[in-house]
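S.K.: Predicted coordinates and the sequence they were generated for:
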Amino acid sequence: MKTYTTRRALLWLCLALGGALPALAAAQENGRNIAREARIVVVNVERLLSESPRAQALSASIDAEFAPRRQQIQAEVKRLRELSDKLGQDTPNLSDREHLARSREIGDLERAVRRDQAILQEDLLERKMQERSRMAERINEIIASLRTRQGIDLVLTRTIWHRPAIDITDKVAQELEK
């Protein structure tokens, strides 16, 4: 009984698909005609935001802007290591009171360094996001301009796969450099 039901369901499925396939093929052909009429392009915005010469120059300038703060924190870390090593060496010769005072000093310095590192990371991330946002706005302006000049109907920014012929990312990158 079970085999009969399974075979019957498969038969109905085959008949349904057999009837639907010509309609699907016709719809697909119709879609191709519409796509040929429409001008569709692809812009890889993420690549522009990370790999374009302008993005790399912005990243380098931001790194240079934050370099002094980073060096200051590295100096504090070095001082922290030195104090910690010195405490380790001097521990047998120190009284409990001196050991406690130095330990507190090291703990305070360690908390300050961690706080400074967190603030630096937060400021750096905020600055990068500001510049990325400005650059994204500029990219959108360029895309809108190209869209009107070249009669583009649809601009895709994310695709799984596309033909290289419809990719205008390099054109947008050239406009971005001007």
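M.R.: Now that the structure is in, tell me what you want to look at. Residues are numbered from 1 along each chain as shown.
S.K.: When you work out contacts or count neighbours from here on, use the C-alpha atoms and nothing else.
M.R.: Noted.
S.K.: Could you pull out the helices in this protein for me?
M.R.: 2-37, 45-51, 53-90, 96-150, 169-177 (DSSP state H).
S.K.: can you tell me which of the ones you listed comes nearest to Thr159?
M.R.: Ranking those by proximity to Thr159 (C-alpha to C-alpha) places helix 45-51 first, at 11.1 Å.
S.K.: try this one next to it:
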Amino acid sequence: MKFSRVALIVGCALSLVAPAVMADSRIGFVNSDRVMRESTPAVQAQQRLEKEFSKRDGELQNMAKELQGMKADLEKNGLTLSASDRSKKEREFSDLNRDFQRRQREFREDLNQRRNEELATVLDRANKAVKAIAEREKYDIIFQEAVYASPAIDITDKVIKELDGAK
């Protein structure tokens, strides 16, 4: 009984103090996805990736077209070819298809690794920008993930401007 009275008194005291503490707190929110899509460093990173991997992507697209042509040729002329010619063409198709799948897998792995490297660099810069804004504007806490955030506490535009300004 005595414990519940103390708990009640402490609860009442906290409910009176909590709004005063919250009134002095500054809270912010950053939409990380938007930062990673719209900031200059993120856009430049995406352009570097596209430039770096465009040649290999083109080669893979050409291989895919060649495979489609070989398959269409086999389906169209397969019945008129001799057994040895048909077998030879099927083996060539199978070898090219295997090589294509291997190259495509290596391409995806290399692209994902480079994308992760580039995004890690952009994310590091974004976190530094968030920290600089938080210190400069006296924020108590800044969230990057939330189910809902009021536009009044959204500082994403400030972070993007900070990133775009800091080359």
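M.R.: Cool, the structure landed. Fair warning: this is a prediction, and the values are worked out from it, not measured in the lab.
S.K.: coming back round to it: any chance of the helices of the first structure in CSV, with mean neighbour count too?
M.R.: Below are the helices of the first structure laid out as CSV (neighbours: other C-alpha atoms under 10 Å):
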stretch, mean neighbour count
helix 2-37, 11
helix 45-51, 16
helix 53-90, 14
helix 96-150, 14
helix 169-177, 16
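S.K.: For Leu156 of the first structure, which of those is the nearest?
M.R.: helix 45-51 (9.6 Å).
S.K.: counterpart of that closest one in the second structure, which residues?
M.R.: Taking TM-score structural alignment as the measure, the second structure aligns residues 32-38 with helix 45-51 of the first structure.
S.K.: Average offset of that stretch relative to the first structure?
M.R.: Compared with the first structure after fitting, stretch 32-38 of the second structure has a mean deviation of 2.1 Å; criterion: mean C-alpha distance after the TM-score superposition for the first structure.
S.K.: pretty sure Leu74 of the second structure contacts Arg91?
M.R.: No - Leu74 of the second structure is not in contact with Arg91 according to C-alpha atoms under 8 Å; the separation is 11.2 Å.
S.K.: Need the overlap of contacts for these two.
M.R.: Overlap of the contact sets of Leu74 of the second structure and Arg91 (by C-alpha atoms under 8 Å, 6 or more residues apart in numbering) is empty.
S.K.: Show me what Glu175 of the first structure aligns to in the second structure.
M.R.: Under TM-score structural alignment, Glu175 of the first structure pairs with Glu162 in the second structure.
S.K.: Can you tell me, leaving aside adjacent residues, what's nearest to whatever residue of the second structure lines up with Val155 of the first structure?
M.R.: Aligning on TM-score structural alignment places Val155 of the first structure opposite Ile142 in the second structure. Leaving aside its sequence neighbours, Ile142 of the second structure sits nearest to Gly28 (C-alpha to C-alpha, 6 or more residues apart in numbering; 4.4 Å).
S.K.: Now for the one you found: which residues touch it?
M.R.: The contact partners of Gly28 of the second structure, by C-alpha under 8 Å, 6+ apart, come to 139, 141-143, 153-155.
S.K.: Let's see which of these end up in strands.
M.R.: Judged by DSSP state E, strands contain the following of the contacts of Gly28 of the second structure: 141-143.
S.K.: now the helices of the first structure in CSV, with distance to Ile160 of the first structure?
M.R.: Shown next, in CSV, are those (distance: least, C-alpha to C-alpha, whole Å):
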stretch, distance to Ile160 of the first structure
helix 2-37, 18
helix 45-51, 14
helix 53-90, 24
helix 96-150, 20
helix 169-177, 15
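S.K.: re the thing from before, distance of the residue nearest to Ile142 of the second structure relative to Gln61 of the second structure?
M.R.: 45 Å (C-alpha to C-alpha, to the nearest Å).
S.K.: same thing with Arg26 of the second structure?
M.R.: Applying C-alpha to C-alpha to Arg26 of the second structure and Gln61 of the second structure gives a distance of 52 Å.
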